[in-house]
Every structure is written in C-alpha cells, then in structure tokens.
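1. this one's structure only:
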C-alpha cells in the first residue's frame, strides 16, 4: 500500500514525486509510460531536433483536421519519457505574467494569485541571476542565462525590436515580461535540465517504474484507491492512499474518461459506464499558435555552422570538450513580449527569434530536423491569450488508442485578426535597420503577401502549434464547469487529484513548461498540508 501514487513523470509529476518523497516519511510510487531519460538526444539541449519525431520518447499526437487551418492536421509532440515534455522541449523558461494569475484568482481559484505563484517559482528555481525579489536560488531547477553564448544575429534582433518601439530587457522573467531580450533556458552545466533531472533522486521511499502505462483508475465507491497499468505484456495494479494524475493535458482527461469520469455522451458512445458525469473533462483545451517569417541572410547564421558535416563535427567536439557552443543552447535564443495596442494593460504578443532555419516536415518523414543549406533566420509571433478553445475525447475504450483532439484553432474571429495585425508587425520588424542590413530575401511569406486577406490566408495555411496544450481538466470552484477545485482535488471523487497543465483555467502568457512545473510544486504543497 503506497501513500501516494503519481501517474506520469512529466514536468508536474516529477516535481510532485520529488517533493512528496524528500522528507522520507511517505511511500511514493511514480509510474511513467515511457522509458528512462538516459538518452544522449535528451541530455544534449539541441537534441530535441531528433526527439521531435521519435516515437520511443514522444507520443506524437495528431489532431483531427482543423477547419481554421483549411483542413490541415496539427502535429503535437508530447514527452513519453521521464521528464515528459520537459525532456523534449525547446527549454525556454517563461513563467507567465502577473495578469495571468490575477485572472485565475478572479475566477474563484483562491491562492493562485501572483504572490503565491511567485513564491512557488522562487522556491523551485536555482537561477543564474541569483536570489532576489524576482528569482530564487538553491531550488531544484537550474535556469541558465545565455548572454555570453547567444548568436550575434540575436543581438541584431533585440536592436531591431528597439528600433520599432520595443524596449530591451535584460530579464524576461523580471518585474515584467515586456520587452525584447535573450530567453533564459532550463539547462545545467551544458546539459538539459528536465523536471526529472531537477527533482527525481534515488530514495528508498520513492519507486519509479518506467514503461508502465496506466489503463484505468480503481475505485471503492466514490474513492479512488489505485490504478491498473500495463507493463509490457503484463497487467498490474497498485493501490495507494491518494492517487495523483499528472499525465498531461491529453493523458489526464483521457485516463479520467477511460475510468468513467467525463461527459456521459462520450463515455456511453464507447461503452464505458458513467461513474461520474462531468462535461468539463476534456473541454476548455487551449494552445498557443505561432506564425513565422523566414529570411535568407548575407550574414552567417547557425545554418552556416550546423549544415555542413565539418561544422557539425566542430560544434560536436566543442560540446564534448567544453559543454558549450550551439549544442548547449536552444534554437529559440531571443524573443520577448509586446503590446499590440498601447492601450492594452499587459503584453499580448510573444516574439521568437531563431538564428537558424529548417524546413518543417510531416511526422515520420524526417527523423532529424536539418538546417537549410543557406544562412537564414526566423522571426515569429505567438498571441499570448487566444480566445479559441477546443476539446478532446476518447474514441475507444481501448487505452492504447489516442483520443480525438479538436483544437478549434482560429474559431474565434478575434484570434485571426490578432495574428494578422502581428504579421504586419513582423514585416515592420524585418524592415528595421539592424535586421534589414543583413537580410538578402524574405522567403516566407514573401513580399507578394501584403494585405490583411492575404496574410489571413497564409496564416491559415502555415500557422502551427507551439505545443502548449493546457486546460482540459480546468480548475475552478464550481463542479458544474470545472474538473478540480483550487486544491486540485477532483470534484465528486475522494482520494484523487489532477496536478499538471490540464488544470490551467486559462492559458498563461508565453511558454507553459515553467508554469507546469510550478503547478507540480504547488500541488505537492497542497498534498503535504493535508497529510
């Protein structure tokens, strides 16, 4: 009999397991559907170019055709490995902004305002900038600044942003996220710092079982008492005092539905008895979209280094000998946040800058993303608070089957209008003197795309997910419209919590990995308070 069983060793689940086991007082079982993270492509920061299409460590979900994308399917990589998506992501550390969490608290989620959230961030951080008002030091997760290693083109991006009215920022996780600067990343001494490497330690009271996929929850009356899981060809069960579901924004609602918790119509359609009807399970699915401008440059970019075999060899040796160089960084080196309208109370558009370009290919057609054979860079926009929301639902009682995912991108007309306005801003940014001086040609969308209608059509044809799905087990005080309460306990079920990005009531501004880890940190605190 375990004290706590955690299903999913991803960004939040690893944090929960680490915190619940660190005192030594509690017996903790952590189940992960994927393998160990002892993998060179995971440990090397830039290795996500390989894991992006690797089914051994990646669920490689695909959505249903998206009407707002002119019927295109969206590819959603999600981590299936210790560390979850923090083991295969681009490592950008962005915590969201105060307004995001003020919104959560205003929706009835007491204790989720910026003061409480910032305290959790400071507790989990071991930040290069050291302890202070905005950052923590000595926590489990190392956060690295890249000032000394960023590519020179990244500096030109920051200068160009200033030329079009965006102030430079030395800390995009400081007093405000507003401004343009270099992104902070989750690495430690040149290696990727996933939630697993940060939080999971060998402890006699913590058992970590990999390649163990949960198939359904076990109940006694209205109480969750265990989990059934598959390990190879064998079916097993584990029972515990409390069950924590940390399988992510797809896996958590999927397992709840497989266990009879969810919309009655969905469950009945696949022959699953309704244990607890809850229309919110799998709803409120939100994600960030991205739209790129691609440029060929006269100045060298990372393509110049990483495309030729001798360049790969040189940076490979640099990494092996020093743990520095391009292989120790993210491709998203610079970026920031700005207000599309000065009247807005908070920044609403995120910027990305990558000193490298590559042709994006469909899943299973290209095992390793390779740079283009010419120097170039991307600039990108991503609206922080899209209004469109989707849903997911199991389409079979078979736990092996991926659910049906409907992201409903651009279903709200305001989202498309916002992206069109931001696309015009990217064109203006590319014309700023610092970037214009090194641009030979705008390859995409190309100079022929100029008007609102043309940009709108190109966005429908080329915009893509930034892989930030959240919200499918929404947190809120009302059992009629949410899945978990503000302490992350599932409404109507005893002994069961959901602790991962699926509980976000609304999507946060920017990259969602840091907020996901923060949710794990906060969730573990709630459990220990009740212990």
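-> Cool, got the structure. Everything numeric in this text was worked out from a predicted model, so none of it was measured. Numbering: from 1, shown residues only.

2. contacts, neighbours, all on C-alpha from now
-> Noted.

3. part of a helix, is residue 344?
-> No - if the criterion is DSSP: H, G, I helix; E, B strand; the rest coil, then residue 344 is coil and not within a helix.

4. What is the burial count for it?
-> 10 (other C-alpha atoms under 10 Å).

5. Residue 413 versus that one, what's the distance?
-> 19 Å (C-alpha to C-alpha, to the nearest Å).

6. adding another structure so you can compare the two:
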C-alpha cells in the first residue's frame, strides 16, 4: 500500500487546483489519480482541435444518457474529459463565472462562505486576465484568460444583429452586468488552450511530494468504519492497487463520476446500493440526486457570404493558409474556440437575471460536430440557464469499470419547454436582423415549416442536446438530501470530501469550468486551514 497524506480522485478542473495547492507545502504527501492518459495530444493544445476530441474515447468518457421521455426517447451523448485537465482539456475554453446572485443563492441555502462576495477574490486570484486588473478581474494568477485572437468576421455580425434585435452590447460578461452580447474571453495563452492542468498542475508536477498517476481508474473508497482511509484503483495492466490517505480523500470526478464512486463504495441511497448487491456502509439518500444540466437548442442558417468555416472545396485554400498561420504565429482559425461570440438574455422584463445563454458558431454544427454538414453555415446555440427539471445518476452495475446510469429527465418540467420555445424564437429574430441580410441564405434548422409552438417543441424534442454543464449530484447543504456540508465534507463520513461541480446546489448561469476551479480552491483552503495546527506541530517536532 502506498501511503500519502491526501489522495485526490480526478485530475480535472477542480482536482488540478487542489493538487497544486496541497502539494505547495512540502510536508504534504499528495497523490492525484486520473483514469485517462496524459494531456499530450496536439488536439488538446490547439484550440480548434476541440472538434477532433468530441468523439475521442481516449480523452473522453463518451457517456450516453438513458432514453429521454421528453426528447423522443433519444439517448443523449454526454462528453466528459478523461485526461489531465479533465473537461477543461476538451471544452470550448469559454471563461464565464455565472451571475453573482447564483452564488448568493448557495449561501442563502445554508452554505456560509459561498456568496459572490466570498468567491470573487478567488476568481480574481486565479486569473491572469490579459486585459489587465480591474474591479472584476485579476492579473498574475496561473489561469490565463485572453480575448479570442482572430475572431471570424461573422462573430461580429452576430453581435450587431443581436443589438438590432434589442439586446445590449456587453464587453465583459464577468463584469458588473452579465446581460448582453459580445465576444467571449477564453482560457488560452498565446493561441493555445490553457486548461486547469496547464495552469495549476504543470509546474506542481516537479515537486517530489506530488505523485500523479494516469491510467488509474478509481474503483472504491477504502473505509475503516465510517472513516475514509484510501482509494482502490485499477491501473493500466489491470492490477489493483491500494493508496492510503493518512488525512483525507477528496473526490474530484465531476457530477457523473463522483456520485458513482460513492455508491460503488457503499455510500448512497440504500435502495440503489442493495439493488446491485453493494453493502451499505453509510446511507446517504442524496448521492446522485439533484442532477441539473443546461439543455441546448440550435438554429442554423446557410452562409451565402462563405465567410464561415465550411466543409467545401472552396474552403481548402483557407484551411491550408490557416494551418501555416497557426504554425508560425499561433493565430488565425486554428486558434479559434469556434464559439467566439455569445451572450445572455432575459426572456421577460420581470426576470431578475438572464434566463438564457447564446453561443454563436460561424459554422454548421450537428450532433456535437460528429455529423459533417457540407457547405457554409452559422449555428446559434441557446440554452436555458436555470432549468426546473431534475434528474439523477445511478448505477447500471456494481462493476466499477461499467458506465453509470445517467437520467437527466430533460424537459420534465413544463416551464423548461416554454423557455426553450421562447429561446428559439429569439434566436430566429437575431438571424432575421438586418446585419445578417447579406449572409443569411435561409434557415436549415428548425426550418421554415416549424412556426407554431407545437412545431418548435417537436423540433426541440428531435434535436436538443446537452451543452456540457451537469452539476448537483453531491449537493452541498444542511438538508436531508445534501451530500456534503459547506466545508465539502461528506455527511456522516470522516476524512472524505467532494470538490467538483457535483457540489453545486443549483446550476450557475453560465459555463461551469471556471466555477469548478474555484470549488477546488475553496476545498484546498478549507483543508489547509483545518490541518494547520497539525502542520505546526510537525514543524515544531522537526
């Protein structure tokens, strides 16, 4: 058995932050476990390479949901990162924190220390924002945040069209006000992806007190009574290995893998565990429950200006030129995150904060990019930010190598259906604005036949997909269905915490990567503060 002070499961957005912070003290022996391989692929570090990563089972868990009753019984594809950096190594690099009131909601639900005012200094401390320091942004931090280097001209057309449709321009969605449209900032540096692994883990890996294990699949938390004492992993050759944690085990596997590992370890709803013959170590009914995700819908038009990224012979010269421009200057199309422009909008004048989010792509995009569409086109994604539908993560099997059961229950609540219908209508208004007059060659999806609410809803059922923001399955709080407390400690278990997007009580209004990193930061600070007296005693003993 290998002995450490801390064992962290999952080298994703939160896990890399936690490993860096804990190992900064040379007295702490830290082990970081990742089921996937190292982040060595050129596709990871080249921003446009995200297209090639979406279906890669090497760097992506490639999960599928259960059939969705409200989506024509379709199984939806759920990509999740499976490499150093986790989903921050395969995402679209959009840097968004969410609305300030989202975090105040968490604090008001019985989670002291998690308000926006509490977390803003952490967001700023992470940042090296290339725009410079401000009331809302920091510089000098490990996470590089940059403007898109060479946005496609159609991204600017989208902004002008949205303004013509009545939306305000917003140069900074992470500033004082979130509502409006503009260009996103991205987690990139010098035209390359700047994942959590690049930002927090790369320099930390040289520390002799940090062990990083890739190709190590965690199969259960090792328990002594009601205390977590380590992790069992299966390494690449199929052998089991036990890793001892003298102080704490921290699960950073995300909203899918963290609850799965808890249940495989006998911690979770009794009925679910007994159904699969798993001995109940600690009954915790909230494990896997409260699943929330942003369901996304698209409107697509043909681009008759041919300025988009296209699948056509006429695009080949541009593609070749773009390759050379990237090789010799890290600029141009390959430095694009594709989702360059976007924004946030309210569906009602009574809304206190934006209800929906846009991601504009100067390209056609179907089925997460897994289906090629010939020609030139534009895609406008729109997702509802605060869905009322709730799902759950369960087990399909007691086999730890099997995929979990994912049941999001999309559109179960009728309000969610109404919000997406209204969102599609707003997206159409944007494409119908004068700014798109010389570009818009006709709508391809949903298509001119879908005009009534019923027809739009039928198209939503046929085509809607995740925009990759599952949260909530190890909810933080003091109530009976909470899994962790405000210190991220698993209720009823000693020496075990969860630190990832699964602890969010409710979805934030935006992309979840930056908040997940701050959750890792919060966990580290809580753990270091808790163990400070022990560290002082060790220092005095030395």
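-> Received, thanks. No experiment lies behind these values; they were computed from the predicted model shown.

7. quick one, what contacts the equivalent of residue 96 of the second structure over in the first structure?
-> Here residue 96 of the second structure is matched to residue 94 in the first structure, going by TM-score structural alignment. Counting by C-alpha atoms under 8 Å, 6 or more residues apart in numbering, residue 94 of the first structure makes contact with 172, 173, 184, 510, 511, 512, 513, 514, 515.

8. The fourth one: neighbour count?
-> Using other C-alpha under 10 Å as the criterion, residue 510 of the first structure is surrounded by 28 other residues.

9. That one contacts residue 100, doesn't it?
-> No - Residue 510 of the first structure lies out of contact with residue 100 (C-alpha atoms under 8 Å); the separation is 10.3 Å.

10. before we move on, back to that, the match of residue 96 of the second structure and residue 60 of the first structure: what is the separation?
-> Distance from residue 94 of the first structure to residue 60 of the first structure, by C-alpha to C-alpha: 24 Å.

11. give me the element residue 459 of the second structure is part of.
-> Secondary structure assigned from DSSP states H and E places residue 459 of the second structure in helix 453-463.

12. Mean per-residue distance, that helix versus the first structure.
-> Helix 453-463 of the second structure, aligned to the first structure and superposed, deviates on average by 0.8 Å (mean C-alpha distance after the TM-score superposition for the first structure).

13. Packing partners of the helix or strand following that helix?
-> Where DSSP H and E defines the elements, the next helix or strand beyond helix 453-463 of the second structure is strand 465-466. Using 3 or more C-alpha pairs under 8 Å, 6 or more residues apart in numbering; DSSP states H and E, the elements in contact with strand 465-466 of the second structure are strand 77-78, strand 295-303.

14. for those, which one ends up most surrounded?
-> Most buried of these, by mean neighbour count (mean count of other C-alpha atoms under 10 Å): strand 295-303, with a mean of 24.

15. Show me the helices in the stretch 101-250 of the second structure, by range?
-> 116-126, 153-164, 196 (DSSP state H, counting those that start in this stretch).

16. Between those helices, which one is closest to residue 318 of the second structure.
-> Distance to residue 318 of the second structure, taken as C-alpha to C-alpha, is lowest for helix 153-164 among the helices of the stretch 101-250 of the second structure, at 14.2 Å.

17. what range in the first structure does that closest one sit on?
-> So helix 153-164 of the second structure sits over residues 152-163 in the first structure, by TM-score structural alignment.

18. Check stretch 250-262 of the second structure too.
-> Going by TM-score structural alignment: stretch 250-262 of the second structure matches residues 244-256.

19. Equivalent analysis for stretch 339-351 of the second structure, please.
-> The aligned range for stretch 339-351 of the second structure in the first structure is 332-344, by TM-score structural alignment.

20. ok, the closest residue to residue 185 of the second structure other than its chain neighbours - contacts?
-> Leaving aside its chain neighbours, residue 185 of the second structure sits nearest to residue 147 (4.7 Å; criterion: C-alpha to C-alpha, 6 or more residues apart in numbering). Residues near residue 147 of the second structure by C-alpha under 8 Å, 6+ apart: 130, 183, 184, 185, 186.

21. Which one of those residues is nearest to residue 536 of the second structure?
-> Distance to residue 536 of the second structure across the contacts of residue 147 of the second structure (C-alpha to C-alpha) is lowest for residue 130, with 38.0 Å.

22. residue in the first structure matching the closest one?
-> Using TM-score structural alignment to pair residues, one finds that residue 130 of the second structure aligns to residue 128 in the first structure.

23. Please give the number of neighbouring residues around the nearest residue to that match once chain neighbours are set aside.
-> The shortest distance from residue 128 of the first structure to any non-neighbouring residue, by C-alpha to C-alpha, 6+ apart, is to residue 144 (5.5 Å). Neighbouring residues of residue 144 of the first structure were enumerated by other C-alpha under 10 Å; the total is 23.

24. From residue 511 of the first structure, how far out is residue 144 of the first structure?
-> Using C-alpha to C-alpha, we find residue 144 of the first structure at a distance of 16 Å from residue 511 of the first structure.

25. Next: residue 227 of the first structure.
-> The value you get for residue 227 of the first structure to residue 511 of the first structure, if C-alpha to C-alpha is used, is 31 Å.

26. Where does residue 256 of the first structure sit: helix, strand or coil?
-> Going by three-state DSSP: residue 256 of the first structure is helix.

27. Touching, it and residue 262? I think so.
-> Yes - counting by C-alpha under 8 Å, residue 262 is a contact partner of residue 256 of the first structure at 6.7 Å.

28. Looking at these two, which is more packed in?
-> For residue 256 of the first structure versus residue 262, neighbours defined as other C-alpha under 10 Å are more numerous around residue 262 (27 against 21).

29. How many neighbouring residues does the residue lying closest to that one once chain neighbours are set aside have?
-> In space, and not counting its chain neighbours, residue 262 of the first structure is closest to residue 278: 4.5 Å by C-alpha to C-alpha, 6+ apart. The number of residues packed near residue 278 of the first structure is 21, by other C-alpha under 10 Å.

30. do the same with residue 512 of the second structure
-> The number of residues packed near residue 512 of the second structure is 23, by other C-alpha under 10 Å.
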